[in-house]
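K.L.:
pasted the sequence and its predicted model underneath.
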Amino acid sequence: MDESSDAVAILDEQQCWQHLAGHQLGRLVTHVGDVLDIFPVNYVVDGPSLVFRTAEGSKLLELTVNDHVLFEVDDWNDDRAWSVVVRGHARRLDHLAEVEAADELPLKPWIPTVKFTYVRVEPTQLTGRAFARGEEPDRDSIQPG
């Protein structure tokens, strides 16, 4: 074992949700045909899912064509960093009761645009890692395994 083995820790599901709940901005990755797109979106955790608002456009169209998405959130400071990836399905909230419930969430657009559509990302897999930040170890002290 080398001295960098403690530099990466796997986050459990509860830790992943704690990190997600403590932030508001993530990246949504869509996949349609040969095209991958990534969109920054502000979001809120709602139970075991994520909710964001959007307007009509390419993001919503792509989610209609293929609802399989990735959603990634990360953060860092001088000492630590972390990353959480949500794999799942995104669906537009269409039922009145769902929309009314989403209206009560603390979710407002970050930019001055009207966004009438709510989308819920329901995870099928949640993974995360935490990293200790620091200087690179001396390469001469690490032996290839």
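P.N.:
That came through fine.

K.L.:
C-alpha from now on. contacts and neighbour counts both.
P.N.:
OK.

K.L.:
which strands and helices sit next to whichever strand or helix holds residue 123?
P.N.:
Element membership of residue 123, judged by DSSP states H and E, is strand 117-132. If you count contacts as 3 or more Cα pairs under 8 Å, 6 or more residues apart in numbering; DSSP states H and E, strand 117-132 packs onto strand 8-11, helix 13-21, strand 50-54, strand 80-92.

K.L.:
so of the ones you listed, which one's packed in deepest?
P.N.:
Ranked by mean neighbour count, those are led by strand 50-54 with a mean of 21 (mean count of other Cα atoms under 10 Å).

K.L.:
show me how far the helix or strand following that one is from its chain's centre.
P.N.:
Downstream of strand 50-54, the first helix or strand assigned by DSSP H and E is helix 58-65. Remark: helix 58-65 is offset 17 Å from the chain centroid, using Cα atoms, centre = their mean, to the nearest Å.

K.L.:
quick one: list the elements packing against helix 58-65.
P.N.:
Checked by 3+ Cα pairs under 8 Å, 6+ apart, helix 58-65 has strand 25-32, strand 80-92 packed alongside it.

K.L.:
count the neighbours of residue 47 for me.
P.N.:
10 (other Cα atoms under 10 Å).

K.L.:
quick check: closest non-adjacent residue to residue 79.
P.N.:
residue 133 (5.0 Å; Cα to Cα, 6 or more residues apart in numbering).

K.L.:
this is the other structure I want to compare:
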Amino acid sequence: MGFGEITELDTEDCWRILSATELGRIAASAGDSIDIFPVNFAVDDHAIVFRTAPGTKLLELAINDRVAFEVDGHDEATAWSVVVKGRAERVERQSDMDAAEELGLRPWIPTLKYRWVRIEPTEVTGRRFARGPEPERF
């Protein structure tokens, strides 16, 4: 197989993968620090929505709303990765919070998470990789 097969995913394939995935990672930064947080999420009208509690994540998003969000996965034959870049904003209007509640998103751990965040994408990219053994080195 040589160098392996890498396929660029089109936007709709990326959204299909995102819609079928529950756990992703958000990368946020404040100053010189970059942090990565695992979050369970839902897709709502080509945006990423997650719940959180007050803390580092919300603080960093208040300082710098530009984020990257990533999901990945694999099966026996392939692996994939989807990256969403965009702007994160707290959901503030009650009607928007009510709509977010309808997504059925619940925390995975027993904590109260009353803050909603929505990532509005500016770029969505993805790749699919054929899995296989490492090629001969020498």
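P.N.:
Right, received. Where do you want to start? These numbers were taken from a predicted model, which means no experiment stands behind them.

K.L.:
residue 129 is in contact with residue 9 of structure 1, correct?
P.N.:
Yes: when contacts are counted by Cα atoms under 8 Å, residue 9 of structure 1 is listed as touching residue 129 (5.5 Å).

K.L.:
re earlier: report the buried residues of the strand holding residue 123 of structure 1.
P.N.:
117-123, 126-132 (16 or more other Cα atoms under 10 Å).

K.L.:
now it: which residue numbers in structure 2?
P.N.:
Using TM-score structural alignment, strand 117-132 of structure 1 lines up with residues 115-130 of structure 2.

K.L.:
superposed on structure 1, where does that stretch end up, distance-wise?
P.N.:
Per the superposition on structure 1, stretch 115-130 of structure 2 and its aligned residues are separated by 0.4 Å on average (mean Cα distance after the TM-score superposition for structure 1).

K.L.:
how much space between the spatially closest residue to residue 48 of structure 2 that is not a sequence neighbour and residue 46 of structure 2?
P.N.:
Using Cα to Cα, 6+ apart and skipping the chain neighbours, the partner closest in space to residue 48 of structure 2 is residue 119 (5.0 Å). Distance of residue 119 of structure 2 to residue 46 of structure 2, given as Cα to Cα, to the nearest Å: 9 Å.

K.L.:
before we move on, the earlier item: what sits against the residue nearest to residue 79 of structure 1?
P.N.:
7, 78, 79, 80, 81 (Cα atoms under 8 Å, 6 or more residues apart in numbering).

K.L.:
make TSV out of those and add distance to residue 44 of structure 1.
P.N.:
Output for the contacts of residue 133 of structure 1, formatted as TSV (distance: Cα to Cα, whole Å):
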residue	distance to residue 44 of structure 1
7	29
78	26
79	26
80	23
81	21
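
K.L.:
those: which two are farthest apart?
P.N.:
Farthest pair in the contacts of residue 133 of structure 1 (Cα to Cα) is 7 and 78. Separation: 13.6 Å.

K.L.:
which among the buried residues of strand 117-132 of structure 1 gets closest to residue 28 of structure 1?
P.N.:
residue 121 (9.6 Å).

K.L.:
surely the closest one meets residue 90?
P.N.:
Yes: counting by Cα under 8 Å, residue 121 of structure 1 touches residue 90, with 4.3 Å between them.

K.L.:
which residues do the two both contact?
P.N.:
Common neighbours of residue 121 of structure 1 and residue 90 (Cα under 8 Å, 6+ apart) are residue 69.

K.L.:
about what we covered before: closest to residue 57 of structure 1 among the buried residues of strand 117-132 of structure 1?
P.N.:
For the buried residues of strand 117-132 of structure 1, the nearest to residue 57 of structure 1 is residue 117 (10.8 Å; Cα to Cα).
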